[in-house]
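> The amino acid sequence is not available; the structure is as follows:
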């Protein structure tokens, strides 16, 4: 059995199990053990230590022993059940018989966990940042509707690493899967009242426990097997983690653990009410040392016990908060920087929350990549509306006002056009308005500023002309994403042209809205093949360009911005939505020429004379990628499309 330091929660040894909780607000604490049928079989009292840690060691306990905590507090002298917030495996129990006032069983039970596992010598892929292609998927949503998977594996960890799924990822050129939350979650009260569920999982109840709903058997072992298999095929695993709030909601919400154990875990106002800087009812105080310790313990568990390659932190501005202010020198960031385990994995921040001082794009410390919403908004506005060239030019070059090239590769922009929240790529070109009625919130939820364009018809049904415009805009958007400097982030559903029927906030839809479509139409299949080829082209060109931008041993890359006639762009050119070109030249072998034409008529671009011949790598007016050499001094770019050229070999 693996020997580890005794942290919070339960820690198994060869002799038994240590239990430890931090609980300054409680009067008594007992751990109740359960058999396989969920029947209580023993009760042990924990002793309070001088530092408000409650501890007990119980001999003879092995793995998979069920347990829950029973506490009394000064505000509620009657005993109440608590779930171990640090548990490594949890399971929700059937609703207890409530025919009397006495609740005889807890809603949630944790299980003692042994983390011994045969990793078969498999090492982490360690993909370089410039070669990283992120793909965001939901474990259940991505595999549930795949008819090529065995029925019992659809929607599971095993389904995500099945040979059928692996072949798809490898063919697509995906290097890194970013998994939407796999930690155990609870449904919000308002969803339970509407018989809905938190499908996305951004409502954590136990940070370190793989969610049972994605397992065909033991979630701990199955999750590790998934990661081991993905690593064996060269694919990294990035976890989307939620350490900004817990499932205990706000004032009057449920009590699962921290509310009773340590009420100072949450930010409060002057009246003692929960501050809601996350939109989920509560906000964790990560400057509170016990809370910081609990989060770091959870992160280390995922890296050491599951071998994950990194984390994407939901609403990460909360992690740098000292109440109403954000600091990149916060205790959390310092702890990550100084931790020999956590400092070596990929770190991605969603650089905002909804509280004061909550938008911190570009302000995170070195070693942290950041999701770039300005990249998303400006490229959408350029292709789908009327944004000028000046709106997208900085993002083509890595959004350097926010993410300067001298900080690469330690700090890149995470470029994205579609995420789990918001429209999918297909819906972005098919709907002008959100259609969220199924969420039961009168279509008032979800972001109203989508910068989408249905190309003339609302909804998926459309004429051939409208469908052709949609497909071309999808190609424009994906080419802009994959050939901009930075780390590209793809929504896995977009490889399938999946539609959520215009729902831009499908967090509570455990159905075909979120279950990615694998039965592709002819057009959808053609687009998937095109996008897979585009990713492969990206991988042959962009890493060298990105390295050249930061190579301090040679002359820096040169950047030239030109009008179609070949003259330098001036202020008047930048102010309008008009065609332009950009040449990045590192050396004779590494150059990239972008020709962008957002107009409704064709434009002929004069090509730079520094290179005598070019190869057209991408032409978004074409629905197939076929490289062709260009020997003449100009290049025609058709309406509302873009062309990417590289030096002819």
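That came through, no problem. Because the structure is a prediction, the values reported are computed rather than measured.
> C-alpha from now on. contacts and neighbour counts both.
Fine.
> How many neighbouring residues does the nearest residue to residue 562 once chain neighbours are set aside have?
With C-alpha to C-alpha, 6 or more residues apart in numbering as the criterion, residue 562 has its nearest non-adjacent residue at 4.5 Å, and that residue is residue 568. Using other C-alpha atoms under 10 Å, residue 568 has 13 neighbouring residues.
> wouldn't residue 568 be in contact with residue 561 here?
Yes. The criterion here is C-alpha atoms under 8 Å, and residue 568 meets it with residue 561 at 5.9 Å.
> Got another one to weigh against that:
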């Protein structure tokens, strides 16, 4: 450490030895213990920052098993701090220690400040990567914050909503309330804004049981985005895995964000709504070797990130191995990286009371060396953990490599984002694909989840997600329009499976608009009534548009924010979505626990599931092979239900016959002349020619318009 540097930074004084556990800054009224892992460092300084941003440093002289530690009295919650770490500068061998770079605490519970666009925070000099950059970074990056963890949860407990009863709503904390006129302006775009009564009332009224928050662990925007005047809106550039992102806090960034997040969770739980976090452990905001030095790179770069495996007999290869597309891949096989991930997950469950996690690019975390390994340390550790194995675990079962595509292959009890459901249903409603695949997805994707003891509830069905078109854009654009991202429209997928219905983008053509709204309703109803767990992307139920941008990760503005005005909303789609979720909630037949068997569940009874041809007969092999078949009836029996009641009694429910027709022409759908159900009544329809309440008896027919969903409920369930 340069003596000149430390004369400038402040006085070095004594510090108590402290202890090596727990990692991070642990506050008590008597003292605060600091512990950080840097196994190959030669010197570590703890740096405290006053309100005037004056820096005072304390050298940590105690090291235990690679953990540097010390304790200080008279530290108060809200104290900002960071580390400066010295050691070898040898990038060729994975050592990038640089005491001129202020480092965040990987276990910090809160973060203050952010990265500034013109930041000298890179570890190496731009003109010569082999030479260390000695420019001080403290004025350009954030600090960790000491936090008082106490909070009055008022008896809050996990809700434990069953998977088959779950309806997930994926939303961004900021964009969901930023334009909400019933949220007080200072709270818009914050954790407190999401906890407002008007917001919670909307979610409950829609029928949501869980919100899946886009990443809220502290993130920083990529330098390239900042240089273009943009920022990372999705938050998937994480750097501090214990800290709720301060930009979503109305309570400041000195620890108030922690209490505000907890208050949000408590209010959502009171309303019966679980909180699931989208977590990004597969890479960090430090990007590739030429990225910024913010935390891990300056502490244990060689251990924390995966490297290209060198050829036999070759030396260390310092090239980052990247299967995330973000410049680096976290090495979840490394003991301390694994420990950090597990400690972080447990912290969010036990201290922040979240109910589950959706793991971004999960395949990247399952690798031992290069290979996907379902016996990897992370999966085994989570499966045996007494806390984590009982929360909701959702995998995005792929990464950016070809061999990382694992849909249907994650081990129990993991649920998965099912992109095969997404693609099949999108194709069906634009008049493509095969009816056999459609039926498989509607019934819960048994081809993916029935062979290893999992159920249809392990399939998280979705039509859209944050990454891609909204439902409105899916029916309004043939092509992506990402010009605002500043990458000449090269970014984002071209595999959208979308259809603009005759005009690209918004149009005044009333016929096209009507067709689009009906198709949006068809997509939403299909999602809500399929077997499996539905996931709705925020605003899809009311016609949110991104103007054709299918990669709005850097659009922290009206392109991405939910528009709550009624002027441009598709409120008819909202009402139909809400009605479909109400049917799902009220009728267990529409959210089955067991796999359908396609046969009677009791002797002489109806099939539990039957696929009907519009002619009024069960589908045949020839029908399944008919490439032009664009209509199908899905009969689901509620008599009897296979799950007994609370006292072991046999329960029954209404039965349903749902017609899906994606062809342009109307069909005459006949009701099978059988003894299962004597009559049905229409309870939901996207066809304006079929009104709710219409009754159709066995042997009769009903005309269903092209591109429509008609839901019919059995009449002898006590309904008039």
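That came through, no problem. This structure is a prediction, so every number in the text was calculated from the model and none was measured.
> Need the TM-score from the superposition.
TM-score for the superposed chains, counting by TM-score structural alignment, normalised by the length of the first structure: 0.94, backed by 643 aligned residues with a C-alpha RMSD of 2.4 Å.
> sorry, back to before: what lines up against the residue nearest to residue 562 of the first structure once you look at the second structure?
Aligning on TM-score structural alignment places residue 568 of the first structure opposite residue 618 in the second structure.
> So that match versus residue 633 of the second structure, what's the distance?
9 Å (C-alpha to C-alpha, to the nearest Å).
> Repeat that for residue 376 of the second structure.
Counting by C-alpha to C-alpha - residue 376 of the second structure and residue 633 of the second structure are separated by 43 Å.
> Which one's more surrounded, those two?
The neighbour comparison of residue 376 of the second structure against residue 633 (other C-alpha under 10 Å) goes to residue 633, with 27 against 16.
> That one against residue 616, yeah?
No. Residue 633 of the second structure is beyond contact range of residue 616, at 9.1 Å (criterion: C-alpha under 8 Å).
> any idea how far the host helix or strand of residue 204 of the second structure is from the chain center?
Element membership of residue 204 of the second structure, judged by DSSP states H and E, is helix 197-206. Centroid separation for helix 197-206 of the second structure versus its chain: 20 Å, with C-alpha atoms, centre = their mean, to the nearest Å.
> Show me where the stretch 401-550 of the second structure has its strands.
Ranges of strands in the stretch 401-550 of the second structure, per DSSP state E, counting those that start in this stretch, are 415-418, 459-462, 533-537.
> matching residues in the first structure for the second one?
Strand 459-462 of the second structure lines up with residues 413-416 of the first structure when matched by TM-score structural alignment.
> for that stretch, which positions count as buried?
413-416 (16 or more other C-alpha atoms under 10 Å).
> Now render those as CSV, adding distance to residue 113 of the first structure.
Putting those into CSV (distance: C-alpha to C-alpha, whole Å) gives the following:
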residue, distance to residue 113 of the first structure
413, 38
414, 35
415, 38
416, 37
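> who touches the residue nearest to the spatial centre of the first structure in this structure?
Compute the mean C-alpha point of the first structure, and by C-alpha atoms, centre = their mean the closest residue is residue 240, 4.6 Å away. By C-alpha atoms under 8 Å, 6 or more residues apart in numbering, the residues touching residue 240 of the first structure are 178-182, 311-314.
> With distance to residue 32 of the second structure added, can I get the strands of the stretch 401-550 of the second structure in a markdown table?
Formatted as a markdown table, the strands of the stretch 401-550 of the second structure follow (distance: least, C-alpha to C-alpha, whole Å):
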| stretch | distance to residue 32 of the second structure |
| --- | --- |
| strand 415-418 | 40 |
| strand 459-462 | 43 |
| strand 533-537 | 42 |
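> Which of the ones you listed sits closest to residue 658 of the second structure?
strand 533-537 (17.2 Å; C-alpha to C-alpha).
> secondary structure class for the equivalent of residue 339 of the second structure over in the first structure?
Under the alignment (TM-score structural alignment), residue 339 of the second structure pairs with residue 293 of the first structure. For residue 293 of the first structure, the secondary-structure state derived from DSSP: H, G, I helix; E, B strand; the rest coil is helix.
> so how far is residue 433 of the first structure from residue 293 of the first structure?
Distance from residue 293 of the first structure to residue 433 of the first structure, by C-alpha to C-alpha: 43 Å.
> Neighbour count: the two, which is higher?
Counted by other C-alpha under 10 Å, residue 293 of the first structure and residue 433 do not tie: residue 433 has more neighbours, with 21 against 16.
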